[in-house]
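Colleague: return a 3D structure for these sequence lines:
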Amino acid sequence: MTQQGEIAIVGMAARVPGADNVETFWSNILDGHEAMAATDDEVARRRGVKEATLTRPEYRRVYAGAADLDLFDAEFFGLSPREAALADPQFRLFLELAHSSLAAGGYDPAGDLGRVGVYGGSTANDYREDYVEANPTVADAAGGMSIRIGNNPDYIAPLVSYKLGFQGPSLSVYTACSTSLVAVHLGVQALLLGEIDVAVAGGVQVDLPLDVGYVYEAGGIRSADGHVRPFSADASGTIFSNGGAVVVLKRLADARAAGDLIHGVLLGSAISNDGNLRAGFAAPGVDGQIKVVRAALERAGLTAREIGLMEAHGTGTVVGDPIEVDALTQAYRADTDEASYCALGSVKGNVGHLGPAAGVAGLIKATLAVREGIIPRRSTGPR
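Modeller: Have a look, this model is predicted:
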């Protein structure tokens, strides 16, 4: 097998349900902590949830969200109060995480880092329509261009490059739940091609209004009982959560030469699409997953038997999880018929489904598991 190249993870930042930083995130995972929380009806009413929704028997009073997503240090990042107020909270969070991930790696974002590429994305932007343009006085005073700059999804990565002074490629990525891992893949490829010296890659999700429940629909993707149980017989669906995560990547040789703190090494990555080889557009396909897992293993120069932990997508849904297990089983059995040598997990049992940020949150968890030599236990519920 041929090895794609060695890429070091030299910085990480996370703001996820129950944790404002990577250290607390990892501690919660080791504790088996489930970060779902109970909603408050009065808060929900103030934030626009209608009484008719609150009284529905299908309404689930549970949410998962990072703290203080409505706060932002505009002055620190050189934004005026008006610019910050007009900007999608997801833009603000991604900017904060990009800065924090570099600082955590010991870098001065304002220093000479060489060519820095930024790759990342968010979920759909409702902030512009529901919160900015819903107030005609504010919208008229701000002007269309100011509103577009702070809310057009194309600008989430370029805003980071602009505010932090980075002159490498700046790509806003939108591939739904795979967004942040596709961002990582693009950063890896750019590093291997020599286009950049540092990659900042990740994703965010801030769904508004904050900290409110959801309406359960029978047969839908959302959890029936307010818990996410990946790969479990009693799984009943997922809970979409708010937060984000970012990693900083360098070529391994460069990281070693600079004396960087190296959290982990990426040996190979691959992306693909199922095309029409699946039951429906919203359903995953077995064949496509088999092919992409095999491609990643080949590029890493590894066999399945050398993998001891698989951090999977694992949404806790009755359709997606079995398909993922089937695909992984077939992909791994191409190398070995052995069983019980590779642990299977998903961070969604701890922090819910972070949408575009879900993949990089799982990458950080897996990186720390390898770094510390610990396979975390599954979530045991709220504390």
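Colleague: going by C-alpha atoms from here, please, whenever you check contacts or count neighbours.
Modeller: OK.
Colleague: residue contacts, A218?
Modeller: A224 (C-alpha atoms under 8 Å, 6 or more residues apart in numbering).
Colleague: er, E75 I mean
Modeller: Shown in contact with E75 (C-alpha under 8 Å, 6+ apart): P81.
Colleague: redo that, cut-off 10 Å
Modeller: If a contact means C-alpha atoms under 10 Å, 6 or more residues apart in numbering, then E75 has P81, A84 as its contacts.
Colleague: roughly how far apart are it and A84?
Modeller: As defined by C-alpha to C-alpha, to the nearest Å, E75 lies at a distance of 9 Å from A84.
Colleague: between these two, what contacts are shared?
Modeller: With C-alpha under 10 Å, 6+ apart, E75 and A84 have no common neighbours.
Colleague: quick one: the strands in this protein?
Modeller: For the chain, the strands defined by DSSP state E occupy 7-15, 37-38, 59-60, 62-63, 116-121, 170-172, 198-205, 214-215, 243-251, 264-266, 309-311, 343-345.
Colleague: would you reformat these as JSON lines and include distance to V293 and mean neighbour count?
Modeller: Below are the strands of the chain laid out as JSON lines (distance: least, C-alpha to C-alpha, whole Å; neighbours: other C-alpha atoms under 10 Å):
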{"stretch": "strand 7-15", "distance to V293": "18", "mean neighbour count": "26"}
{"stretch": "strand 37-38", "distance to V293": "35", "mean neighbour count": "16"}
{"stretch": "strand 59-60", "distance to V293": "36", "mean neighbour count": "18"}
{"stretch": "strand 62-63", "distance to V293": "32", "mean neighbour count": "21"}
{"stretch": "strand 116-121", "distance to V293": "22", "mean neighbour count": "29"}
{"stretch": "strand 170-172", "distance to V293": "25", "mean neighbour count": "21"}
{"stretch": "strand 198-205", "distance to V293": "21", "mean neighbour count": "32"}
{"stretch": "strand 214-215", "distance to V293": "34", "mean neighbour count": "18"}
{"stretch": "strand 243-251", "distance to V293": "22", "mean neighbour count": "30"}
{"stretch": "strand 264-266", "distance to V293": "14", "mean neighbour count": "19"}
{"stretch": "strand 309-311", "distance to V293": "11", "mean neighbour count": "16"}
{"stretch": "strand 343-345", "distance to V293": "14", "mean neighbour count": "17"}
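Colleague: another sequence for comparison is provided below:
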Amino acid sequence: MTQHKLSDAKKYTGLEVAVVGMSGRFPGAPDLAAFWDNLRHGVESVCFFSEEELIADGRNPDVVRRPDYVGANAYMGDKEYFDAPFFNYRPDEAALMDPQIRLFHECVWNAIEDAGYDPNSPSFKAGLFAGASCNVNWELYAQLVNREGLVDEYSASLLRNANFMATMTSYALNLRGPSVFMDTACSTSLVAIHMACKSLLMGECNVAIAGGASVKNRSKEGYIYQEGMITSRDGHCRAFDEASSGTVAGDGVGVVVLKTLKNALLDKDHIYAIIKGTGINNDGSTKVGYTAPSIDGQTEAILMAQKWAGVAPDSISFVETHGTGTHLGDPIEIEALRRVFGNSSRQYCALG
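Modeller: You can find the predicted model right below:
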């Protein structure tokens, strides 16, 4: 957490964006401090369940006993709780609200609080850029529990639909900049940050909040393993390892508060990090299939971010990767990075 000064301005292009607030909830980590502690100590946050636990929690015994069923996933604790009165929701409204929307409300508030700002201040014009997972099961459940009409159907249809997460949160917290919901699958939260940075630099808002939520309704459940698909054979994710066989799905909510670096320095904000550049693109059709990654696409996106940032590849000492642990994804990601960073006898860049 470096302290930056106005005297350092000559090092910057004027296009940098500062991270001035953060919040997050993850499996085994109710806040960022616990998450960082888990990372430091190499804690695996995937939980494994016995047949008895899964069946007692309502899973189909015939499915659970299949040889290709993997009883593992990374779930978030206490995700059923929500401080509804704080955000001016009635209990019956909160009961119908998609858990992703509930948790996102809380994390956005926590991030703003971490940044030290009051969303009701006239000078606080904040944009919100966010995404969430499709949650058909919750939408069906919410319709069933509202059969008595405690909440009118129009309002209920908004509460149970994750597509309204951004604008609903903006309304609850009086955020008056752009409010955009997006879905680009695994890249959603990072694309939200990309869009937030551009909105700041275009002057659409003076604070931009970006993040995402992905929360499953169930906790104790596993999945059917299929050879060659994305999920892991044994419930462990071993990115870039010869023993890797796939990834494991998990819950999570993450939010960052952003300002232009110039304004963050002028306002003496606490700066966690600086975003010097971002890159975004689409693979097009030059790959083996729609869901497959592309070496060329990833290479171009990385080069775009580096060009925008004005940094040389050999000045970068750490890359946080996608790292799915799949037989298709990992080699493609490594090859794209190799094309950008080149071959070197000096080991200067670590992968995470």
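Colleague: the strands of structure 1: which one's closest to L69 of structure 1?
Modeller: Among these, strand 243-251 comes nearest to L69 of structure 1, with 7.9 Å by C-alpha to C-alpha.
Colleague: coming back round to it: could I get the strands of structure 1 as TSV with distance to T53 of structure 1?
Modeller: Formatted as TSV, the strands of structure 1 follow (distance: least, C-alpha to C-alpha, whole Å):
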stretch	distance to T53 of structure 1
strand 7-15	29
strand 37-38	16
strand 59-60	7
strand 62-63	14
strand 116-121	30
strand 170-172	35
strand 198-205	23
strand 214-215	8
strand 243-251	25
strand 264-266	46
strand 309-311	36
strand 343-345	34
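Colleague: what about the nearest residue to N137 of structure 2 once chain neighbours are set aside, how many neighbours?
Modeller: Nearest residue to N137 of structure 2 in three dimensions, chain neighbours excluded: N217, at 7.8 Å (C-alpha to C-alpha, 6 or more residues apart in numbering). For N217 of structure 2, the neighbour count with other C-alpha atoms under 10 Å is 15.
Colleague: how long is stretch 264-278 of structure 1 end to end?
Modeller: Terminal residues of stretch 264-278 of structure 1 are spaced 34 Å apart (C-alpha to C-alpha).
Colleague: so what corresponds to G150 of structure 1 in structure 2?
Modeller: With TM-score structural alignment as the criterion, G150 of structure 1 lines up with L159 in structure 2.
Colleague: name the nearest residue to that match, sequence neighbours excluded.
Modeller: M97 (4.5 Å).
Colleague: corresponding residue for the one you found in structure 1?
Modeller: Match for M97 of structure 2 (TM-score structural alignment): A87.
Colleague: equivalent analysis for L54 of structure 2, please.
Modeller: In structure 1, L54 of structure 2 lands on A44 (TM-score structural alignment).
Colleague: which one in structure 2 is aligned with E298 of structure 1?
Modeller: The alignment partner of E298 of structure 1 in structure 2, by TM-score structural alignment, is K307.
Colleague: could you check how far the spatially closest residue to its match that is not a sequence neighbour is from C197 of structure 2?
Modeller: Spatial nearest neighbour of K307 of structure 2, chain neighbours left out: G277 (7.6 Å); criterion: C-alpha to C-alpha, 6+ apart. Distance of G277 of structure 2 to C197 of structure 2, computed by C-alpha to C-alpha: 9 Å.
Colleague: then L261 of structure 2?
Modeller: Distance, L261 of structure 2 to C197 of structure 2, by C-alpha to C-alpha: 11 Å.
Colleague: between these two, what contacts are shared?
Modeller: Listed as contacting both L261 of structure 2 and C197 by C-alpha under 10 Å, 6+ apart are L15, E16, V17, A18, I275, K276.
Colleague: closest one to N137 of structure 2 out of the residues you listed, please.
Modeller: Closest approach to N137 of structure 2 among the shared contacts of L261 and C197 of structure 2 (C-alpha to C-alpha): I275, at 36.8 Å.
Colleague: how near is the aligned partner of the closest one in structure 1 to T24 of structure 1?
Modeller: I275 of structure 2 maps onto L266 in structure 1, with residues paired by TM-score structural alignment. In this view, L266 of structure 1 and T24 of structure 1 are 23 Å apart by C-alpha to C-alpha.
Colleague: how about the contacts made by the counterpart of R222 of structure 1 in structure 2?
Modeller: Using TM-score structural alignment as the criterion, R222 of structure 1 maps onto T231 of structure 2. Going by C-alpha under 10 Å, 6+ apart, T231 of structure 2 touches 70, 223-225, 237, 245-249, 324-326.
Colleague: number of nearby residues for A312 of structure 2?
Modeller: Neighbours of A312 of structure 2 using other C-alpha under 10 Å come to 11.
Colleague: my read: G226 of structure 1 touches M36, true?
Modeller: Yes - counting by C-alpha atoms under 10 Å, G226 of structure 1 touches M36, with 7.8 Å between them.
Colleague: neighbours around M165 of structure 2, how many?
Modeller: Neighbourhood size, M165 of structure 2 [other C-alpha under 10 Å]: 28.
Colleague: do you know how far the nearest residue to it once chain neighbours are set aside is from C107 of structure 2?
Modeller: Excluding its sequence neighbours, the residue lying closest to M165 of structure 2 (C-alpha to C-alpha, 6+ apart) is I101, at 5.3 Å. Distance, I101 of structure 2 to C107 of structure 2, by C-alpha to C-alpha: 10 Å.
Colleague: having no further points to raise, I will conclude here.
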